[in-house]
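Q: missing the sequence, but the structure's below:
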């Protein structure tokens, strides 16, 4: 009996280690089989089949839908993943909706659906300044590479603005991208967004301003300046800047709706002392609009 107990204990430990190493949940449900196919057998097609079965069976639907979308993206079945998330997110919990939005943003980015990406990002930003994000809490728990960490509303707002700025850059709407990156840097500055802001200014022929922004990264004045990717990119931008000849490309403010701007202003006013009725960057936009109207 004692030997049998030892063997049983050893078997349980080995089983536990197996689940820890492969990050596979316990059980024999469709979702567990899907994760086994994805992570152990490395068979993404079979994993998708089991994820579908899990969703239809109501087995951990939140996780099954998100995981299935990720696997579909890896197989370049992005359009199918978008339709799946949009069709079945109604079966998921309220808590899962925010992360499903993030999955959709990645999918839109992958297949070049810029307008859809912009609309969703602006909707998420509106939910923040209307007090609907994080279920009204100042922080939320996020997960990356298996590690949990806390994200503040400010950090999330800056991250979303950064994504929005990048989407506008894909449309070559560099003035709108600049506005968004300026806003993001006022909330939670970092080196990566500074490089993108510098590129926006370069595209508009504002080389001295671009140089000043990029130098902030090279001089280590911003969080993330010591990151190799950000530093290398800043150095590449400076080299590109030196090779450029002055030329100003016209830009427009298409898509900058008043209620969206007012909502962002309101959010900023809540986070710091109000220097003026409107933030300087939006004063600049207003005067630009007046010029267009003349």
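A: Happy to help now that I have it. Note that the structure is a prediction, hence the values are computed from the model and not measured. Numbers count the residues shown, from 1 in each chain.
Q: when you work out contacts or count neighbours from here on, use the C-alpha atoms and nothing else.
A: Noted.
Q: these two touch, right, residue 30 and residue 51?
A: Yes: with contacts counted by C-alpha atoms under 8 Å, residue 30 reaches residue 51, the gap being 6.9 Å.
Q: between the two, who's got more neighbours?
A: A count of neighbours by other C-alpha atoms under 10 Å puts residue 51 above the other of residue 30 and residue 51, at 31 against 23.
Q: which SS state does that one fall under?
A: helix (DSSP: H, G, I helix; E, B strand; the rest coil).
Q: tell me where the stretch 101-250 of the chain has helices.
A: 114-129, 153-170, 174-187, 191-203, 207-218, 228-243 (DSSP state H, counting those that start in this stretch).
Q: got the buried residues for the first one?
A: Residues 114, 117, 118, 120, 121, 122, 124, 125, 126, 128, 129 are the ones in helix 114-129 that count as buried (16 or more other C-alpha atoms under 10 Å).
Q: try the shortest one
A: Of the residues in helix 207-218, those with enough neighbours to count as buried (16+ other C-alpha under 10 Å) are 207, 210, 211, 213, 214, 215, 216, 217, 218.
Q: out of these, which one sits closest to residue 9?
A: Nearest to residue 9 among those: residue 217, at 55.1 Å, using C-alpha to C-alpha.
Q: now do the contacts for that closest one.
A: 191, 194, 195, 225, 230, 231, 234 (C-alpha atoms under 8 Å, 6 or more residues apart in numbering).
Q: name the helices or strands packed onto the helix or strand harbouring residue 69?
A: Using DSSP states H and E, residue 69 sits in helix 61-74. Contacts defined by 3 or more C-alpha pairs under 8 Å, 6 or more residues apart in numbering; DSSP states H and E place helix 61-74 against helix 44-57, helix 78-88, helix 97-110.
Q: in addition, the following structure is provided for comparison:
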């Protein structure tokens, strides 16, 4: 059961659970407002429907099953700017290629131009698709999985394919953005107002594996790379874009000397599923586009760069998600 009314629940969310030093932050843009502690939290955040109003985002949309008790379940509710919340509406979550994004959202700004800095802090929209900022993707995934588990019947009644069309992306986000201390603390704060029940998808990282993400394999144990060592030596595996990877991805890296560079890709069983001889590279920053073979299955994989120079071999690894 959800003891709090919808009104009391939102006041608790804004005034206590997500309130930091009398401030409230939009999960989609990072925009922060001051909340007068003497006022009603929800009304204060709404600012009389002002330009910077913050209201309540239902991660699983009201129009697609978040009604009655589900509507007021705090485990999928967050603070969001009213304008961005309205633009998201009931759009499914997805990975949107940067060059196809229609609108970017950050702080109190909207733009159609690809950001030149802080790009991971932006939310994106393309048509009927919405992509949250990188640091909120895992939270979205675990909120969606929780909701669909708890309220599956009414969600399926509204649209039986809505969750399934997003499932693979949500699984990738769960693995790529694991639970941090803030999310862990938040679910226990919510539990204080919901019969002591936290979101189990936050507490047990294997639960998604055992429920919705079996095709990704058992990947709960973090993979330890050697990036810190390679940085000291001047060899840096910078990033993989996009991640999750659908058709292919650009690999960005830096070499500290003329090197023979190889790319190896492993699944989580330690099996090598692809290998590429990138070739001899001069000192400096480099980019290589890896094209995914159609026979490579969905799941979490390890990209490993091998740098060979003189008699030295340096390794650097990063984790990525493969989606169909």
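A: Now that the structure is in, tell me what you want to look at. Just so we're clear, the structure is a prediction, and the values are computed from it rather than from any experiment.
Q: quick TM-score on the pair, please.
A: Remark: TM-score between the superposed chains equals 0.32 [TM-score structural alignment, normalised by the length of structure 1]; 152 aligned residues with a C-alpha RMSD of 5.9 Å.
Q: would you reformat the contacts of residue 217 of structure 1 as JSON lines and include neighbour count?
A: As requested, the contacts of residue 217 of structure 1 are exported to JSON lines (neighbours: other C-alpha atoms under 10 Å):
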{"residue": "191", "neighbour count": "27"}
{"residue": "194", "neighbour count": "26"}
{"residue": "195", "neighbour count": "25"}
{"residue": "225", "neighbour count": "21"}
{"residue": "230", "neighbour count": "20"}
{"residue": "231", "neighbour count": "21"}
{"residue": "234", "neighbour count": "27"}
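Q: can you lay out those residues as a markdown table showing distance to residue 142 of structure 1?
A: What follows is the contacts of residue 217 of structure 1, written out as a markdown table (distance: C-alpha to C-alpha, whole Å):
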| residue | distance to residue 142 of structure 1 |
| --- | --- |
| 191 | 22 |
| 194 | 24 |
| 195 | 25 |
| 225 | 23 |
| 230 | 23 |
| 231 | 26 |
| 234 | 29 |
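Q: let me know the closest of those residues to residue 67 of structure 1.
A: residue 230 (29.7 Å).
Q: just give the closest residue to that closest one, not the sequence neighbours.
A: residue 192 (5.6 Å; C-alpha to C-alpha, 6 or more residues apart in numbering).
Q: please apply the same query to residue 104 of structure 1.
A: residue 82 (6.4 Å).
Q: mind checking how far that neighbour is from residue 73 of structure 1?
A: Separation of residue 82 of structure 1 from residue 73 of structure 1 (C-alpha to C-alpha, to the nearest Å) stands at 9 Å.
Q: anything in contact with each of these two?
A: Here residue 82 of structure 1 and residue 73 have residue 107 as joint contacts, going by C-alpha under 8 Å, 6+ apart.
Q: just put the helices of the stretch 101-250 of structure 1 in TSV and tack on distance to residue 101 of structure 1.
A: Formatted as TSV, the helices of the stretch 101-250 of structure 1 follow (distance: least, C-alpha to C-alpha, whole Å):
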stretch	distance to residue 101 of structure 1
helix 114-129	8
helix 153-170	11
helix 174-187	20
helix 191-203	22
helix 207-218	31
helix 228-243	27
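Q: looking at those helices, which is nearest to residue 270 of structure 1?
A: Nearest of these (C-alpha to C-alpha): helix 114-129, 9.6 Å.
Q: please, where are all the helices along the stretch 201-324 of structure 2?
A: So, for the stretch 201-324 of structure 2 - with DSSP H, counting those that start in this stretch - the helices run 207-211, 227-233.
Q: that older thread, packed most tightly, which of the helices and strands packed on helix 61-74 of structure 1 would that be?
A: Burial of these is given as mean neighbour count (mean count of other C-alpha atoms under 10 Å); helix 44-57 ranks first at a mean of 20.
Q: name the residues that touch it?
A: Helix 44-57 of structure 1 has contacts (C-alpha under 8 Å, 6+ apart) with 29-31, 33-38, 60-61, 64-65, 67-68, 71-72, 75.
Q: please state the offset of that helix from the chain centre?
A: Its chain's C-alpha centre and that of helix 44-57 of structure 1 lie 26 Å apart, by C-alpha atoms, centre = their mean, to the nearest Å.
Q: give me the angle between it and helix 61-74.
A: 150 degrees (axes from the mean of the first three to the mean of the last three C-alpha atoms, to 10 degrees).
Q: who touches residue 119 of structure 1 in this structure?
A: Contacts for residue 119 of structure 1 (C-alpha under 8 Å, 6+ apart) come out as none.
Q: and the helix holding residue 69 of structure 1, which residues are buried?
A: Going by neighbour count (16+ other C-alpha under 10 Å), the buried part of helix 61-74 of structure 1 is 61-73.
Q: report the two of those residues separated the most.
A: Counting by C-alpha to C-alpha, the most remote pair of these is 61 and 73, 18.1 Å apart.
Q: hang on, the earlier thing: from the helices of the stretch 201-324 of structure 2, which stretch is densest packed?
A: The most buried one of those (mean count of other C-alpha under 10 Å) is helix 207-211, showing a mean of 17.
Q: packing partners for it?
A: helix 200-203.
Q: for the helix it packs on, which positions count as buried?
A: Within helix 200-203 of structure 2, the residues that qualify as buried are 200, 201, 202, counting by 16+ other C-alpha under 10 Å.
Q: neighbouring contacts of it?
A: 142, 143, 145, 146, 179, 183, 184, 187, 207, 208.
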